[in-house]
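Undergrad: Fold the following.
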Amino acid sequence: LSDDDEAASVIWSASFDGPGEGVSGLAHLASIKFLTLRLVPSDHGLLSPRVRVEMLQQAFDACDSLLETTRQIWKKSMIHVMPWLRPEVMTSEAKYETESIVKETEGSMVMGDETLDSSKQSRFDAAAFYEAIKPSKMDAMLEDDITDLLPELRPYQRRAAYWMLKRERGDPITLGNKEDSQFISPLSISVGFLDSASKMFFNPFSGNISLAPECFAPRILGGILADEMGLGKTVELLACIFSHRKPAEDEISTFDGSPVTDDCKTGLKRLKRERVECICGAVTESRKYKGVWVQCDMCDAWQHADCVGYSPKGKAKKAGQDVDKKVSQKKSKKDAVKFVDREGEYICQMCSELVQVTASPISTGATLIVCPAPILHQWHSEITRHTRLGSLVTCIYEGARSASLSEEPMIDISELLNADIVLTTYDVLKEDLTHDHDRHVGDRHCLRFQKRYPVIPTPLTRIFWWRICLDEAQMVESNAAAATEMALRLYTKHRWCITGTPIQRKLDDLFGLLRFLKANPFDVSRWWTEVIRDPYERRDAKAMEFTHKFFKQVMWRSSKVHVADELQIPPQEECVSWLKFSAIEEHFYSRQHETCVSYAREVIETLKR
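TA: This is a model prediction of the structure:
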């Protein structure tokens, strides 16, 4: 300031008192003009000013969604700056919006009356997890009697069936304090601006920001039925099938074999390569064949006219063949084989089937049940035993591969569409993945040897199922499994995972089930890991409470201990019978006992080293 009190300029030099990562992040965001620093006079004027951090519009323009999974440097800087500037929004309570009182003591964390000692809780406790999400006996139950279901439902089965109906009818998953919460709090924290009623939304796990909230609460039209083995999950599923059929007003499309349209052809990618590929298995020209050849206009494959039912005069030898009348003949180099080049258009059987596959899936009211191969016929017998005769039409799908290797005709897709329940196995899903390759990639893999027979597309991906149920669903927990990939390609409205052992060893076993259920956003590996799995394994009380609340709504788990009074099991009788060994049996038993004891001691000594 000059002597005549005329302001010239003021230069301030100061240092920030904050964490190193926070200060460097603030400098980085200011350098790329995502935020700016502004001096604000305090009560003492400019002698003791305040520094105000203002977010710029450019920062919000750089982020399209709070659920973006891309990792960028500016987002990392935002994660470092926010705990320094607004530490209250980065606490576990703010992230998970929980109301329980958490007390921290030396060496342990207390949530309610339960003490979580880190030294004793290093391993995941599945029993404690099941106990935290167990349903209440006060929950509503299915009141209607199902005449087509022969067994009388026990109370816990009626509660499970009612819960399944609620899930299929779209009851929202509530994760915040309010039941009408529209977005998941851990991924969208509200941050209010100073001196303004407006606010922004911040994802503390990725650094994404937005001026508008995003409604991405999971509406899972299905769930995980995880009752303990022996409690009758099959009967509970049948009760759900009988109680919630596809509405009659929704017309079910039928497969009528309609001709291929131009709109469908444009979406199909086929490698145009002139070759011999007939449905009879021929892959080379042969002088033994004296008939006419016809070429597909989509893939340029030559086929025997006799095999495909094509007539040189433009008339089909078999009903259903699409042919034109104008043809011209070509000869091979040796003038031994006649070829047909049509001025119109001819589509081979393979391309025709692929075009049908690329079309929109056909809607049906059928329930697809996928189970391990050894219990396929057990499922069929259980359905027959527990339902009134003729109440359900059941069909077994053995796969496209078995149809291509068998002389029997492939199962008609109309049989699958008109069935109430379609049974298949995980092995079939795995095999059908190769038959579904053409629809997704556009053509076949190059093999070492020429393929003698065309690949038959699977009908499973051509149908929009009303309900898909994965029995022993832990088999899809491996993310790289072919059965998992095929299961994720299936179209359906309701998705169910049925398993008595959803957790094999750790919490991460549930991620594969959430992927199949499409439980957005937790079917994305990053959000599952950072929001649920890692905080849960760190014994974060708020994260554990949030996880329990989430799975209590998407998973139903009753144990025999909890429903023992509703099982109506007759009292157990114990009968002890003593057997006397003969001399030979006693000698053999002693030798086996000594061998086992010796082996056990060796193992124990190895572990001590």
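Undergrad: C-alpha from now on. contacts and neighbour counts both.
TA: Will do.
Undergrad: Who's the closest spatial neighbour of residue 360, skipping the chain neighbours?
TA: Take residue 360 and drop its neighbours on the chain: the residue closest to it by Cα to Cα, 6 or more residues apart in numbering is residue 462, 7.4 Å away.
Undergrad: quick one: residue 216 and residue 511, what's the gap?
TA: In this view, residue 216 and residue 511 are 18 Å apart by Cα to Cα, to the nearest Å.
Undergrad: Would you mind telling me which of these two has more residues around it?
TA: Neighbours per residue (other Cα atoms under 10 Å) separate residue 216 from residue 511, with residue 511 holding more: 22 against 15.
Undergrad: ok, the residue nearest to residue 360 - contacts?
TA: Counting by Cα atoms under 8 Å, 6 or more residues apart in numbering, residue 462 touches 357, 359-362.
Undergrad: Inside helices: which ones of the residues you listed?
TA: The subset of the contacts of residue 462 located in helices under the criterion DSSP state H comprises residue 357.
Undergrad: Now show me the structure for the sequence below, then we'll compare the two:
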Amino acid sequence: MRETYILIDEKSCALKAEVSVIMSGNSRIDELYSYVKKNHDARKIKDESKEDEEQLDDMLKRLDSSLIVKLREYQQDAVKWMLRRELASPSKPSSHFESFVFDGSNVIYPKGGILADEMGLGKTVEVLACILSHPYPEDSKALPLEDSSLQVEQPDNVGVSRKTDTLAKRMAEKVKGLGKKRKSSELKEESTEDAATKKKKFGINSEKYASLRALYAQHTSSITCPVSVPCDNSGLRCFCDRNPANDELISCDMCHASQHIVCVGSPSTEEEYVCPWCWTKKTPVRSKSTLIVSPNTISSQWIDEINRHVKSSSLKVLFYEGVKGRKYIQPKDLAAYDIVITSYQVLSVELSYVTVEEESTRKLRHAKKYHTPVSPFTCVNWWRLCLDEAQMVEGSTTRTAAMACHLHSVHKWAVTGTPIQKTIGDLYGLIKFLGIEPFTNQANWFRLLDDEDACFRFLAPVLWRSIKKDVFDQIGVPPQTVLSHWLRFSPVEGYFYQRIHTECADLFKQRITKLINPELVKIKDIDRSRLSKILMPLLKLRQACTHPQVIRGKYLKFKHTMTMEELMSDMVTKAKVDLTNALRAVVSSLNGLAGINWIDFDYSATIECYRSILQIAKDYEHVVKIDTLQMIHTLHNLAEVLENHGAGVPHTIRDDTLKEEARALEEDYLKKTEEQVNLARAHSVKLTRMVDEIADGRPLGYSSWWEDLLGGLRDDGELLSRITTYLDDNKVPGQISLSQRMRNLPATLRIIAIWLADTDVAREDAMKYLAKLHATPKEDLSSAAINCHLTKQRKNQRKQNSKKVCQLCMSGNNLKKYEALIFAIIEENEVDEELFDSKAEVAVNDRNKKLLSELKDVDFYTVKKEGNWKPSPQEGVIRILASYVKTKRLCDDWIQDSTKHLLLLEAVRKEFKSLRAEWQKISNLVAAKDEISMAKLRLRLPTEYELGEGSSTSARKKQLEVVNVLHPHEIPFHMMLLEGELKSGQLNLKRTAGILMYLKNLQENGNTENEPCPVCQEKLDEKWSVLRCGHCLCFDCIPTLLMMGSLGEVECPMCRLRTPKGEVSYVVANSRGDEEIKNHKLVGSFSTKVEAVTMQLLKLRSSDPDVKVIIFSTWEKVLDVISEALKANSISFRRLAKNGLTQFKNGPVTALLIPLSQGSKGLNIIEATHVFLVEPILNPADELQAVGRVHRIGQTKPTFVHRFIIHNTVEEKMAISVDPDSWSDGNVNLAELFNLFKMETAQKPAPVPQVIAD
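TA: Now for the predicted structure:
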């Protein structure tokens, strides 16, 4: 296999290749395969007898009349080996029925083994040849059931979840050649022995149960054959829930329970009939069938392969879809097929139906409506069991492996091109499936693995493997070339990746530091759940290399695939937010320093700090603005210090307008909230007018229709039942249901009347207090609120002494009462915070003190009332009354009044929402006035009263709660702290401002050509470089600065901000790169990798319109993004789901998008000639499976594998720094993983920078 490395410049896909040959693989695995091959070659030469060879040749001659294709030499060798394994027995030893000594005992190999030919060598044909060469013997008595070497091991603690709503279903049947429904008479009836003589290994209890059942049936039943009777519920035991009168029943000969004929699939009433549950108690029926289990994606492919390679009418085939419908396939029917094909998904589901309902299960009060179906799979002793892509059962604890252990068969085969995914230990699942004792015990298996020589000798007889390089001259498949496309991020993607890289590196470091000696810990030694968390940052970083939207949790606001322009816009927005935060931190530090200098009477330094803020505001006004409250603080205090202590300080023109500017900012700040109050008030007035129009001067009771109804009825049980049912179904959590109080109609009438009256009063009070808020000056409201709830918010506690509640709180309390009446409010248990005050604690006993102290640090005792805007239970009762009136058509006036009444109640609820919003806006306005007052405060020394001279402890406590007070001894510390914060803040401000300039420069790259280079003053026409600060330099000047830079950094000649050499970006305006692909115009703006994949597809299609490409990715989201790019560029594609594979093979479809986990195994897609691996694949076995989809027998064209790797990212690190074998074995330690997060920030100086096309 040739490997071609291709450097593709960003967004240009220019191919510049150099060819080299690579070889990789796990050395120990290769040694095993080599040992197996030498072992088989030696036995073929040395131990083969002429008699055995003639017998095998005779068996292969049968293929001439049934198999269309002619087996190649290596395929004939494989089939002969399979036949030897099936024909061998302990009574007839042969060279391939081996004995292996372990712990002093001989290990007997079963009939079967592991067929592990490399992908694309025709394992399917080899299996079909084995089936045709060695069919089930006509004389069934020649092979008693006990001859099977399989001892079924019941897996321990297998979780069986029965779903009683899952029923049996008739499976779709595909019969080779005939294409018609098979009649029951075609089934060859098997001779059935008595259940007492054919003992199933279920244990003594089950045997006794079966014997008693048989004895009971013998003495109580006079019926000797199945009887069809009209449908009757008595004795019915079926897994459906229907009982139509015209359905016929059939009675079981063993238990005499009845089932619907249509449900159990009984072909005829003339045959002996056994129900599905009794089948599980019988000895499994002998079968001539070969059961083939394959991944769901390739199950139908087996049908196609049989049609292609097997002559017509040679085999009868059933495609089994599982016990999940309303019909059941009898085990005898299954046994009559030559081949039964199913999927691992079906096999996993069948595990739920392998157990039968026993009489000892919990008794139910009523008979079951329908019974759980049982799987017929375990009732058949299959002639041959083949697991295709058998690596699916590697894990011995999976549901698939558990179900495989339940199946009975004479011969067992594990068919896989990659039997070993990571280490030789992966074979344990297959060894357990084959049932080779004592190595089904994992402890014995591990002991065997420790002895490499013994392990190889044990595996050699049961494993067969041919590889392409050894039989390449026989298969006639053209060579496969691997092309590695090395890409570079665009500047915006590079910036995004750097941000994600920093986040992920910090998170990864944080997680591994919790482990002891992480440099010694290997990933194979970490449990799966913890390893998943540790590797999550690496996963996010790998996803960031493909597209920002692929990262889980990123950019969920974009319903569509995000373009790079949208990414750029989002990055600019985030950079503005970062710059605003950095500016706020600098201004806060300067304001703090000004306050401290004022305390020290250094007024000139105070004025300098405030003027520095004004200068910063001017410098950045074209980008972001300083926070309004911070600006008010600066202007107000600067005006005050100039007015009182400005003598000797140089005067500026702006000094005369400082107060006016501050006043204008205050008015503008309040104006926004006042406008919101006015809008909310107008909306409330509109809804109130609507309520008044509907009420027409009436109260909320509207009329007496509900009173007349409830008062006029006499013990109407139907109405009362509907009311109580509604109240119980809609019970409000935390409250007692009204159904306990509405036990009769008079009680209901009383409760509704009281509720309507209370609601009327609450509505009037709420509106009255809101009107008072509007009439009271906002300054008075603010002053009262400061002494009430606003002060509490700042202290985060209640005052111990009770004071008069402000108007705003009173209005809010009335609204809460009103809300509790018209909505369903969830009230939680209230624990008063005052209970935790010292005085309250003294009042309680010691036991309560202990409980309270335990609760102090718990968060669940907070007071909370939650509403969900659902109508109150009382309104729900009124709705039921209105519905009752309409249903019974009691009175037309009642119907009209009830309709208007409901409209009125709904309008009232809408009005309340507006009233609540209006109150909230007023509260915001009051808070805004308080915020302005607070913003003007500056740092100061405590007053004498606050110092607590001669005062109580409470006064000193109050002084500690004032946040803007500093004691003299605290001043030096805070001065040093603020100066340090100012320096770091200024550096951060420059950095964030540079990033914003940088991103905006990239966003406006087309307009940069008119700007001159700041060094040589030449215009930036087509090519320029961009530093991290956002300044641009021409290509003639940047090499000099690169060579002059020290410590791997470049200093900007404009702002002196240093940029790591690796982060200098180079842009070529309006260029797609290489001439070879300039004609392939790309539609849309996607990520670098997605564009490279799309561009490569366009290039391939231009040279070959009928080209077919398979695109593999680890993540579905990547395929979603690629599909959007393909749509935009009119490239036809299909997904693997539904009929996508068939349409890709047979139709004019260019690309097939397949998730690596679903489609990399077993598929035969020789119609395609190109395979795209969107990201590096860590598991070499998965990569081999993926590329093997096209490079296999039947392929007549050269094939190509394209790898897409982003330069200078974690992908490149993983491709170069980490050995694939180490990944496979799990020998990568956490220190090596952390090295993947280290970015190269320095580059060697170069006279000419590398160009990245834009």
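Undergrad: quick one, what contacts residue 29 of structure 1?
TA: If a contact means Cα under 8 Å, 6+ apart, then residue 29 of structure 1 has 35, 74, 77-78 as its contacts.
Undergrad: now these as a markdown table including distance to residue 427 of structure 1, neighbour count and secondary structure?
TA: Putting those into a markdown table (distance: Cα to Cα, whole Å; neighbours: other Cα atoms under 10 Å; DSSP: H, G, I helix; E, B strand; the rest coil) gives the following:
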| residue | distance to residue 427 of structure 1 | neighbour count | secondary structure |
| --- | --- | --- | --- |
| 35 | 55 | 19 | strand |
| 74 | 46 | 19 | helix |
| 77 | 48 | 20 | helix |
| 78 | 47 | 23 | helix |
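Undergrad: from these, which single one is nearest residue 443 of structure 1?
TA: Ranked by distance to residue 443 of structure 1 (Cα to Cα), the contacts of residue 29 of structure 1 are led by residue 74 at 41.6 Å.
Undergrad: What does that closest one correspond to in structure 2?
TA: By TM-score structural alignment, residue 74 of structure 1 lines up with nothing in structure 2.
Undergrad: for residue 428 of structure 1, same thing?
TA: By TM-score structural alignment, residue 428 of structure 1 lines up with residue 346 in structure 2.
Undergrad: thinking again about what came up before, take the contacts of residue 462 of structure 1 and map them onto structure 2. Which survive?
TA: Checked against structure 2 using both residues aligned by TM-score structural alignment, their matches' Cα atoms under 8 Å, the contacts of residue 462 of structure 1 keep these contacts: 357, 359-362.
Undergrad: I'd like those as a markdown table, with neighbour count appended.
TA: Compiled in a markdown table, those are given as follows (neighbours: other Cα atoms under 10 Å):
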| residue | neighbour count |
| --- | --- |
| 357 | 23 |
| 359 | 16 |
| 360 | 12 |
| 361 | 19 |
| 362 | 18 |
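Undergrad: tell me which of those is nearest to residue 265 of structure 1?
TA: Relative to residue 265 of structure 1, the closest of these is residue 359; by Cα to Cα it sits at 9.2 Å.
Undergrad: thought that closest one was touching residue 263?
TA: No. Applying Cα atoms under 8 Å as the test, residue 359 of structure 1 and residue 263 come out as separate, 9.2 Å apart.
Undergrad: Do I have it right that residue 328 of structure 1 meets residue 295?
TA: No. Residue 328 of structure 1 sits out of contact with residue 295 when judged by Cα under 8 Å, with a separation of 11.4 Å.
Undergrad: so what sits against both of these two?
TA: Common neighbours of residue 328 of structure 1 and residue 295 (criterion: Cα under 8 Å, 6+ apart): 340-342.
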